[in-house]
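**Student:** heads up, no residue letters with this:
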């Protein structure tokens, strides 16, 4: 049997919000808060039981792309607005540390468990309606408009009939099911995913003295001793909780060395299993080779694999690697970052291409506006970008900023016939800046 017949049926309408946000990660949380803050009746749905997306489910250990280097001594913020609200709430829960610099890489360490509670608190404070354990499974489109998003959860199948949709699903699920064009990596080859994990019983004082190059040298020694480590260039963050360290070190590939296609359900499943195998391997190596980790044990891992790249939805504009390298600041920019190109390709290393000190680039509004649709936006790692540009734009800091812009833009479009292209970009920019978002950060 190749197919079966599924009988037609009437599906109940669950809700008819002004703005539907799909995916509650960095971009989705901010999109929902921004839309609700602007007065839109806003519904946020997510397939998991907690908000935060990659930040709480895969866990990243540190927010990246929120700051840029000014010079050898100073850092400057590139993301403000709602992100500062999030930071403040985490600080009050003792779930955030000061920005830490690793050469030209800057991370803001956070505790993923604290972030789960902060996400709930922040969404509630802004009046967002949240529906968890709910997947968007189909889309109805009419005359270039998303008319309904079909959802499934413990209550069965139902429909949401929104005026505007913001797809923050990471994989661009809504836009793809609606028929939007998209690219998948570089001619089908995406960046490698990683299984993230945290170690407990770590001597944080000793671990904190280690640089990333120092740890890489130790891991390469383990490789020379016969350990088959797929990656020796690592990311690690000292956690706000004493004794905890977050590691971003695994690299998930097929037996032939190619990356898993994490938009394919079978390959995604295999990647999850491979990730857990690698976590055990790296636990052993860190205990044996890295000072401060002698008694370390894995205390938890992400409940889902960390995905860097799947679908990039075609928008009215495309962010390119030349835009990033050239630090371009388009007139219609709605977010910015100084995060470098960060390509997790083949081999044990990570390719970094840093922007000049004191520089940043901007993301155009058109990279969030889905081509061919009147009431559909994207935000987050599924923005309209090239493979190389996305390697920078997917960082959490910029996802926060894009989400806030998309949510506010969706709310403003309600006064323009629910047409996202009807939003005056100058008004969107002015309102973003009035709310504290950074479009022209001070990096002098």
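**Tutor:** On my side now, so go ahead. Small disclaimer: the values here were computed from a predicted structure and weren't measured.

**Student:** alpha carbons only for contacts and neighbour counts from here, please
**Tutor:** Fine.

**Student:** roughly how far apart are the closest residue to residue 149 other than its chain neighbours and residue 48?
**Tutor:** Once flanking residues are discounted, residue 149 sits nearest to residue 139: 4.6 Å by Cα to Cα, 6 or more residues apart in numbering. Residue 139 sits at a distance of 20 Å from residue 48 (criterion: Cα to Cα, to the nearest Å).

**Student:** the more surrounded of those two?
**Tutor:** The neighbour comparison of residue 139 against residue 48 (other Cα atoms under 10 Å) goes to residue 139, with 20 against 17.

**Student:** Can you mark which positions in the strand or helix carrying the more buried one are buried?
**Tutor:** Assigned by DSSP states H and E, residue 139 belongs to strand 135-142. For strand 135-142, burial by neighbour count (16 or more other Cα atoms under 10 Å) applies to 135-136, 138-140.

**Student:** Next: stretch 285-305.
**Tutor:** Neighbour-count burial for stretch 285-305 flags 285-287, 290-294, 296-298, 301-305 (criterion: 16+ other Cα under 10 Å).

**Student:** same check, this time on stretch 109-116
**Tutor:** Applying 16+ other Cα under 10 Å to stretch 109-116 flags 109-112, 114-116 as buried.

**Student:** Is it possible to get CSV of those residues that adds secondary structure and distance to residue 67?
**Tutor:** Output for these, formatted as CSV (DSSP: H, G, I helix; E, B strand; the rest coil; distance: Cα to Cα, whole Å):
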residue, secondary structure, distance to residue 67
109, strand, 13
110, strand, 15
111, coil, 18
112, helix, 20
114, helix, 21
115, helix, 19
116, helix, 23
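
**Student:** All the helices of the stretch 51-200 of the chain, in order from the start?
**Tutor:** In the stretch 51-200 of the chain, the helices defined using DSSP state H, counting those that start in this stretch lie at 82-92, 112-125, 173-178.

**Student:** Of all those helices, which one is nearest residue 21?
**Tutor:** helix 173-178 (10.2 Å; Cα to Cα).

**Student:** Report all helices and strands that that closest one contacts.
**Tutor:** strand 135-142, strand 164-167 (3 or more Cα pairs under 8 Å, 6 or more residues apart in numbering; DSSP states H and E).

**Student:** got the contact list for the first one?
**Tutor:** Identification of contacts with strand 135-142 by Cα atoms under 8 Å, 6 or more residues apart in numbering yields 22, 45-47, 146-153, 173-174, 177-178.

**Student:** The structure to be compared is supplied as follows:
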């Protein structure tokens, strides 16, 4: 097995995009007093153990009707390196795929890529497109689609805030990482017309494995013309990075000025790149729809399990649909 990676580490959106949490481990319930009930296992258990062994995974924290676990993205890189080495995978970092090797107009036999040594051809019996954007699918000329009728969910710039008195923060706002109406109302009241630009009032703030730190998922990165940016386009991707950093500073300044425990806080870091929620997807034999997920529809060829809700990040207020 050969793994090609454009960055110098593994993890994709979880690390480069700093999404920060291991989601979908625990059942959702309306019982707020119910403890975490893990319902997904398999390789997840092995990876969780690798993170825990290195001190890179926090205990479960409340996320609405379920729980999630915050990871340290630096530890994620090291755990991934170790697991890949143990499995005998040949990893080639800092490599960009440039094309698909297609035989007879149908079968993908590998890819072409560019490394620091120059062009490379990697042939394979099976080629897995793990780009997140169906790049190899598109390069091979195979069917794909973009979002819902071409519309995508907005990207986000996640960042980490240090210097937080997390004990005071939790005492003031509770342990649910989806911030309640008190914080949303404060953003609407203090943010509008008071020198801040805060496009989203419903936000997520997580304590992490590090003392005095919050992981902040709050930005709504949209274009200057008000549309959701599609990072398949170079100009949109660039605009998203710049706008994401600008919004990060605005939210960090607002937290420092108005949230309990954040008075001495400062930005520790952001994602290596803006977090991308939705772009191009491969069009397969059949399509899994939201209604199938919410109905708990079962398929004979099903291979995965996840109790995580459907998140719709479009418009001023995100919408979450739970599978109970």
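**Tutor:** That came through fine. Note that the structure is predicted; figures quoted are calculated from it, not measured.

**Student:** so what number do they get for TM-score?
**Tutor:** These two chains, once laid on top of each other, score a TM-score of 0.93 by TM-score structural alignment, normalised by the length of structure 2; 314 aligned residues with a Cα RMSD of 1.4 Å.

**Student:** Any idea which of the helices and strands packed on helix 173-178 of structure 1 gets closest to residue 62 of structure 1?
**Tutor:** Evaluated over those, closeness to residue 62 of structure 1 peaks at strand 164-167, with 23.9 Å, by Cα to Cα.

**Student:** Against structure 2, what's the mean shift for the closest one, could you check?
**Tutor:** By mean Cα distance after the TM-score superposition for structure 1, the fitted strand 164-167 of structure 1 averages 0.7 Å away from its aligned residues in structure 2.

**Student:** To which residue of structure 1 is residue 8 of structure 2 aligned?
**Tutor:** Here residue 8 of structure 2 is matched to residue 49 in structure 1, going by TM-score structural alignment.

**Student:** ok, now residue 203 of structure 2?
**Tutor:** By TM-score structural alignment, residue 203 of structure 2 lines up with residue 234.

**Student:** cool, residue 297 of structure 2 as well?
**Tutor:** Using TM-score structural alignment, the equivalent of residue 297 of structure 2 in structure 1 is residue 328.

**Student:** now swap in residue 288 of structure 2 and tell me
**Tutor:** So residue 288 of structure 2 corresponds to residue 319, using TM-score structural alignment.

**Student:** ok, the one residue sitting closest to the centre of structure 1 - contacts?
**Tutor:** A centroid search over structure 1 (Cα atoms, centre = their mean) returns residue 396, at 5.0 Å, as the residue closest to the centre. For residue 396 of structure 1, the contacting residues are 26, 63-66, by Cα under 8 Å, 6+ apart.

**Student:** unless I'm mixing things up, residue 76 of structure 1 is touching residue 68, no?
**Tutor:** Yes: Residue 76 of structure 1 lies in contact with residue 68 (Cα atoms under 8 Å); the separation is 5.3 Å.

**Student:** Looking at the two, which is more packed in?
**Tutor:** Neighbours per residue, other Cα under 10 Å: of residue 76 of structure 1 and residue 68, the larger number sits with residue 68, 28 against 17.

**Student:** counterpart of residue 187 of structure 1 in structure 2?
**Tutor:** Alignment note: residue 187 of structure 1 maps to residue 149 in structure 2; criterion TM-score structural alignment.

**Student:** quick one: that match and residue 280 of structure 2, what's the gap?
**Tutor:** Counting by Cα to Cα - residue 149 of structure 2 and residue 280 of structure 2 are separated by 11 Å.

**Student:** which non-adjacent residue is nearest the match of residue 203 of structure 2?
**Tutor:** Nearest to residue 234 of structure 1 is residue 249, by Cα to Cα, 6+ apart, at 4.8 Å.

**Student:** mind listing what the one you found touches?
**Tutor:** Neighbour list for residue 249 of structure 1: 194-196, 231-236 [criterion: Cα under 8 Å, 6+ apart].

**Student:** What does it correspond to in structure 2?
**Tutor:** Using TM-score structural alignment, residue 249 of structure 1 pairs with residue 218 in structure 2.

**Student:** For the match of residue 288 of structure 2, grab the count of nearby residues.
**Tutor:** 23.

**Student:** If you count neighbours, what's buried in the biggest helix by length in structure 2?
**Tutor:** The longest helix of structure 2 (DSSP state H) is helix 234-258. For helix 234-258 of structure 2, a neighbour-count test (16+ other Cα under 10 Å) marks 237, 239-241, 243-245, 247-256 as buried.

**Student:** In a markdown table, list the helices and strands packed on helix 173-178 of structure 1 along with distance to residue 434 of structure 1.
**Tutor:** Shown next, in a markdown table, are those (distance: least, Cα to Cα, whole Å):
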| stretch | distance to residue 434 of structure 1 |
| --- | --- |
| strand 135-142 | 33 |
| strand 164-167 | 22 |
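
**Student:** Any idea which of those gets closest to residue 34 of structure 1?
**Tutor:** strand 164-167 (11.7 Å).

**Student:** related to what we said a few turns ago, which members of the buried residues of stretch 285-305 of structure 1 occur in helices, if any?
**Tutor:** Counting by DSSP H, the part of the buried residues of stretch 285-305 of structure 1 found in helices is 285-287.

**Student:** quick one: which of the residues you listed is nearest residue 354 of structure 1?
**Tutor:** residue 286 (28.2 Å).

**Student:** quick one: the closest one and residue 295 touch, right?
**Tutor:** No: applying Cα under 8 Å as the test, residue 286 of structure 1 and residue 295 come out as separate, 9.5 Å apart.

**Student:** Show me what residue 281 of structure 1 aligns to in structure 2.
**Tutor:** Superposed on structure 2 with TM-score structural alignment, residue 281 of structure 1 falls opposite residue 250.

**Student:** Burial check on the equivalent of residue 45 of structure 2 over in structure 1, number of neighbours?
**Tutor:** In structure 1, the residue paired with residue 45 of structure 2 is residue 84, using TM-score structural alignment. Neighbourhood size, residue 84 of structure 1 [other Cα under 10 Å]: 13.

**Student:** Brilliant, that's me finished.
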